[in-house]
Each structure stands twice: as C-alpha cells, then as structure tokens.
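[1] sequence and predicted structure are below.
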Amino acid sequence: MIDFLVLVKAFILGLVEGLTEFLPVSSTGHLILADHFLNFRQGVITKQVATTFEVVIQLGSILAVVVVFWKRLWSSVDFRKRNFTHSFNIFHIIIGIVPAGILGVLFQSDIKDKLFGPQTVVYALIAGGILMLVAELYSRKTVPTTVTMDELSYKQAFAIGLFQCLALWPGFSRSGSTIAGGLFVRASHQIAAEFSFIVAVPIMFGATALDLYKSAEYLSMDLWPVFAVGLVTAFLVALLAIVTFLKLVSRLKLIPFAIYRFVIAIILLLVFL
C-alpha cells in the first residue's frame, strides 16, 4: 500500500516538472531542490525508482508539447506538400535535432556520470542565464527576419540545433539555449520559442524511451499510482505552462527568466555547497 504522503510528493514533483521543463529556467535545478526538501528518495521510493519516476514525469511534459503543437507536427510530416523550400517541414526538425542527437548518443554515459549534480547544475544555471541575457541584448539591436514558422530556413534550424547541444549540460535548459539560439539567428521570440518546443519532442522522446528501457525493472506495478500521479500532473501543468509562456514570451522576453536562474543558482549554492 502506497503511503498518501508519497503520492503528495509525486504530485509536487510532477507540478515542478510540468512548470519548469519548457520554461527557460532549468527543470533539473528545480527537481534537485524539490527532491532535497521533499526527501522523496526514502522508504518505498529507492534511488533507482526515484530516477525512473523523473523519467516518467518528463514523458508527461513531452506529451503536452505534442498536444499543443499536434497540427504543426502533423503538417511537418505531410509529404503531400510540394514546396519544401518555403514552408516548415520535417527536414527543419531533423536538421534541428541532429547535432544534439549525435552528441547525446556519444556522451550519454559521461553526461550522467559527470554533469548531474548540484555543483555542475549551478554552473549551468549561471552560464545559461548569461547566454540568455546576451541573446536578449542582441535581439534588441536587430530586427527579426523570421516572424512565421514558414519563414524559418534550414540554416537557422541547424544553428538553433547547435545551441540545443548546450542543453545536454543539465541545468542549462533546453528551451533557454534554443530560444537564445533563435534570437541570435534573428527569429522572433515567438518563433524561437515555438521551434524550441517542437524540436525538443523527438530528442526528449528518444532520450526518455532509452532511459525507460534501461529502467524497466523499476517500473513496478505496486508503484503505478505514484508514476500515474506524477505523469498526469506533469502533463496537465505543462499544457498550461506552454500555452501561457507562448502568450507572454514576446512581452516578457528572456531577461526575467535569466535573473530567476541566478536566484535559483544562489539557492542551490546555499543548500548544497
């Protein structure tokens, strides 16, 4: 029988994951803090099960992106389109995921062994915040040349894909790095954010599927309520977070999120170092 308190902790972690996965604030940093204060990895929840749980709730966030952008994703694989040079399509997504996909496969073990931890996440939070500030200042000195998804070029998609490689460093933030990359190639905030979310789907699905395969032995039926609560919570909260962020990003810009990252970095330093 699962303790009710464990379900409450699963709900809170799902809430944190859903709120932060696609905002440029680092879900990893927030989950490290939440896990520390909740003491989730105790009792029936072992370290291995807790790690698997984090993979499961990440899947909830990914599914939220699929729901929000299902029309765009579906149209991108519609090969009835004849004009692949003047419309957003599957090749933009492929080009955007290739750099991070290759590096992720080659260095997955090293990333997990050496870059997951409070100290390295603090460095990533600060570095990512600085990148976002620089990208924001750059965007204020230029005029966006890409204000619709169909105007996004393959060259821009590849450049944003290179920036996505930074997100392999836990704490850097996938959305933060890719949105910053979009601003550097003169996409609008809205388009940079939308492409950031879309290009994250195949990368995160692949990484999550691999992690779930490796963690299959910990997906115990006895713990299905814990996984279900976390996944559903992350899915519903991520839906709200994505829609809200897309409405606000053009007005808020990246600076408030960069400052918030510095605050989280300081809290992590105080708690762990």
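    The structure has been received and is ready for your questions.
[2] CA only for contacts and neighbour counts going forward, please
    Noted.
[3] packing partners of the helix ranked longest in the chain?
    For the chain, the helix that runs over the most residues, judged by DSSP state H, is helix 224-252. Here helix 224-252 touches helix 4-20, helix 47-68, helix 189-214, going by 3 or more CA pairs under 8 Å, 6 or more residues apart in numbering; DSSP states H and E.
[4] distance check, the nearest residue to His189 once chain neighbours are set aside against Thr244.
    Residue nearest to His189 in three dimensions, not counting chain neighbours: Ser250, with 5.6 Å by CA to CA, 6 or more residues apart in numbering. For Ser250, the distance to Thr244 equals 11 Å [CA to CA, to the nearest Å].
[5] more neighbours: these two, which one.
    Ser250 (14 against 11; other CA atoms under 10 Å).
[6] my guess is that one meets Ile191, correct?
    No. Judged on CA atoms under 8 Å, Ser250 makes no contact with Ile191 at a distance of 9.7 Å.
[7] burial of Phe37, as a residue count?
    Neighbours of Phe37 using other CA under 10 Å come to 10.
[8] swap in Thr146?
    Quick note: Thr146 (other CA under 10 Å) scores 21 neighbours.
[9] now swap in the one 4 residues further on and tell me
    Under the neighbour criterion other CA under 10 Å, Asp150 is assigned a count of 14.
[10] next one: Val98
    Neighbours of Val98 (other CA under 10 Å): 17.
[11] show me the contacts for it.
    Taking CA atoms under 8 Å, 6 or more residues apart in numbering, we find Val98 in contact with Gly161.
[12] presented hereafter is structure B, for comparison with structure A:
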Amino acid sequence: MTFLQALILAIIEGLTEFLPVSSTGHMIIGTALMNMQPTPFVKLFTIVIQLGTILSVLALYFKRFFKSLDFYYKLVVAAIPASILGLVFNNLIDSLLESPLMVAVMLVIGGVILLFVDKWFNKPTIENSDEITYKQSFIIGLYQCLALIPGTSRSASTIVGAMTQNLTRKAAAEFSFFLAIPMMLGASVVKLYKFLKEGHTFSGDEINLLILGNVVGFIVAIIAIKTFINILTKHGFKAFGWYRIIVGLIILALLLSGHELSII
C-alpha cells in the first residue's frame, strides 16, 4: 500500500462511514480502481482507520457523552443484537463479504427504500435521541443487524430503524453516530487482535500509514457529518437514495466488464 492509496481510502472512509451509502461499496470501487490486493495489512487498515472516524463523533458531540450513564446503557442495549448475530453467523457473514454482487444489489435495494422513507415516517415526535427508551434502543439495534448484510449500510439501517421509533431525521442520524462507536471500536480491536495473533507485525511505513489514515479519516468525517446533518434536515434522504442506486449500478457495471472486484 502506498501513501497515496492510504490517503484515498481514508478519505473514502471519512466521507462514507456515517452516511447511509455503504462505506463497503465505496471501498470496493476505490480498491478496484487502484488495483489493490487484499493483503492482511490492507484488510486491517480499512478497519482500524475507523478509530479516526470514531474520534470525530466524540469531538463533535463531546458534551453529549457526559450527561448521564443512562445514555451509555442505551447504546450498549442497542449494540447487543448485532454483536451476538455477528459472532453466531461469523462464517456466513465472511462468505457474503466475498460477494461484490451482493453489495451492489443491496446498495440498489437500500437506495430505493431511501427514496420513500421520508414519506413513510413523516410524523416524528422525538427530537432528541436522549429521550428514547430502552425498548426503542433495542429495536434500533435489531435494525442494525441488517447491516451484517454487506452493502446495506450500518448508518442507513440504524437511521431508518430510529425513524420507525418516531425520531426526527436529525435525532435518528445522531443516535446512529453514537451507536457506531461501540460497534466500530469492537470491530477494530478484534481485527487488530487477529492480525497480531496470526503472527503479523508492523513495519515503520505501515505504522505511518495507519497514523495518516486515522488523521485524515478524522478530519474528513467531521466535515461529512456536519454536511450530512445539514442536507438531511433540509432535504431528507432522496438524494442519498439515488446516489446509492448509482453506486450499485457502477459496481454491477464493473463486474459485467470483467473486473475482479474484492471486498477487503
């Protein structure tokens, strides 16, 4: 992996992780266009740079994390379903991750859903994610399980799930941001543990690449989150729906043209 490739992947991660557009789908396109091979370090890199994007949420919503322990408990409750299913069906999920076709199809399906979601849930009653109950947190967590299917988008599934519980678009998006922290932190720790357990080590350049990826991801994610909230509040999900459909069709076009795509 070169520094330019690391920079591009970090920008993709920062831009797409918190948007309902599937960061996995964008990683497929990015790595395919750069002809990158799914080496152990590349696979680790794409996961661990999520730590930088996690920090962006903490930086933007710093005060929210010091209100009460009750908020943390709700995040834990929401994280339980996907964590359990992820462990139980780990092998199945890994097999699905080997299918760019699955990602493309789910991008298109999810895009179509986003075209109509504003009409389906147009009478929200909860304007602050702190107001949701434990039951609502758990239901949102069940929706997050859909993100175990590659291409669905964790952000999209949790935001839609929150909107079914009468949260406004903004409140739903913010709860999705917060819920990303335990999920992404857990994924990064597990990936790093497996990397080291398999006997891999880091070179000096690889450490620098990880630092670069996290710093760039942090900066870009802050910009992406602020922009997303602004667009979402004013215009809703329709633009993201069409965008998902276009990205899915691009992946399908690459597959049909003979490109050997892989999810890293």
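    Received, thanks. Because the structure is predicted, anything quoted here is derived from the model rather than measured.
[13] returning to what we had before: after the longest helix of structure 1 comes which helix or strand?
    helix 255-272 (DSSP states H and E).
[14] what range in structure 2 matches that following helix?
    Mapping helix 255-272 of structure 1 onto structure 2 (TM-score structural alignment) gives residues 238-255.
[15] what residues of that stretch count as buried?
    238, 240-249, 251-252, 254 (16 or more other CA atoms under 10 Å).
[16] list of residues touching that stretch?
    So stretch 238-255 of structure 2 is contacted by 20-22, 25-26, 28-29, 100-101, 103-116, 118, 261 (CA under 8 Å, 6+ apart).
[17] how many residues are close by Asp110 of structure 1?
    11.
[18] counterpart of it over in structure 2?
    Under the alignment (TM-score structural alignment), Asp110 of structure 1 maps onto Leu92.
[19] what strand or helix carries that match?
    Here Leu92 of structure 2 is assigned to helix 90-96, by DSSP H and E.
[20] average gap between that helix and structure 1?
    Following the fit onto structure 1, the mean deviation recorded for helix 90-96 of structure 2 is 2.2 Å by mean CA distance after the TM-score superposition for structure 1.
[21] who does the very next helix or strand once past that helix touch, helix- and strand-wise?
    Using DSSP H and E, the helix or strand that follows helix 90-96 of structure 2 towards the C-terminus is helix 100-120. Judged by 3+ CA pairs under 8 Å, 6+ apart, the packing partners of helix 100-120 of structure 2 are helix 23-33, helix 238-256.
[22] okay, angle between the last one and helix 100-120 too, please.
    Taking axes from the mean of the first three to the mean of the last three CA atoms, to 10 degrees, one finds that helix 238-256 of structure 2 is oriented at 160 degrees with respect to helix 100-120.
[23] check the offset of helix 238-256 of structure 2 from the chain's centre.
    Offset of helix 238-256 of structure 2 from its chain centre (CA atoms, centre = their mean, to the nearest Å): 17 Å.
[24] stretch 25-34 of structure 2 too?
    With CA atoms, centre = their mean, you get 15 Å for stretch 25-34 of structure 2.
[25] next: stretch 140-159 of structure 1.
    21 Å.
[26] quick revisit: just curious, which of the buried residues of stretch 238-255 of structure 2 is nearest to Ser153 of structure 2?
    The closest of the buried residues of stretch 238-255 of structure 2 to Ser153 of structure 2 turns out to be Arg244 (CA to CA; 10.1 Å).
[27] look up the closest residue to that closest one, ignoring the ones flanking it.
    Using CA to CA, 6+ apart, the closest residue to Arg244 of structure 2 is Gly111 (4.9 Å).
[28] what residues does the equivalent of the one you found over in structure 1 make contact with?
    Counting by TM-score structural alignment, Gly111 of structure 2 corresponds to Gly129 in structure 1. Gly129 of structure 1 is in contact with 257-259, 261-262, counting by CA under 8 Å, 6+ apart.
[29] quick check: Gly176 of structure 1 vs Val65 of structure 1, distance?
    16 Å.
[30] neighbour-wise, which of these two wins?
    Gly176 (31 against 22).
[31] how about the alignment partner in structure 2 of Ser61 of structure 1: what's its closest non-neighbour residue?
    Aligning on TM-score structural alignment places Ser61 of structure 1 opposite Thr53 in structure 2. Nearest non-adjacent residue to Thr53 of structure 2, counting by CA to CA, 6+ apart: Phe218, 4.7 Å away.
[32] so what does that neighbour match up with in structure 1?
    Using TM-score structural alignment, Phe218 of structure 2 pairs with Phe235 in structure 1.
[33] count the residues that sit near that match.
    27.
[34] list the contacts for the residue nearest to Gly104 of structure 1 when sequence neighbours are not counted?
    Distances taken as CA to CA, 6+ apart place Leu168 nearest to Gly104 of structure 1, at 6.9 Å, with adjacent residues excluded. The contact partners of Leu168 of structure 1, by CA under 8 Å, 6+ apart, come to 100, 104, 111, 174.
[35] tell me the most packed of those, by neighbour count.
    For the contacts of Leu168 of structure 1, neighbours tallied by other CA under 10 Å; top is Arg174, 30 neighbours.
[36] that one pairs with which position in structure 2?
    Checking TM-score structural alignment: Arg174 of structure 1 goes with Arg154.
[37] contact partners for its match?
    Contacts of Arg154 of structure 2 (CA under 8 Å, 6+ apart): 20, 22, 144, 146-148.
[38] quick one: which of the residues you listed sit in strands?
    Residues of the contacts of Arg154 of structure 2 located in strands (DSSP state E): none.
[39] so can I have CSV of those residues showing distance to Gln37 of structure 2?
    Output for the contacts of Arg154 of structure 2, formatted as CSV (distance: CA to CA, whole Å):
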residue, distance to Gln37 of structure 2
Pro20, 26
Ser22, 21
Gln144, 29
Leu146, 28
Ala147, 25
Leu148, 23
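[40] out of these, which is nearest to Ile181 of structure 2?
    Among those, and counting by CA to CA, the member closest to Ile181 of structure 2 is Gln144, at 13.2 Å.
[41] what's the burial count for the closest one?
    So Gln144 of structure 2, with other CA under 10 Å, has 30 neighbours.
[42] ok, it to Phe175 of structure 2 distance?
    On the measure of CA to CA, Gln144 of structure 2 and Phe175 of structure 2 end up 12 Å apart.
[43] and if you look at Ile149 of structure 2?
    From Ile149 of structure 2 to Phe175 of structure 2 the distance is 21 Å (CA to CA).
[44] these two - which one has more neighbours?
    Using other CA under 10 Å as the criterion, Ile149 of structure 2 and Phe175 rank with Phe175 on top: 22 against 17.
[45] brilliant, that's me finished.
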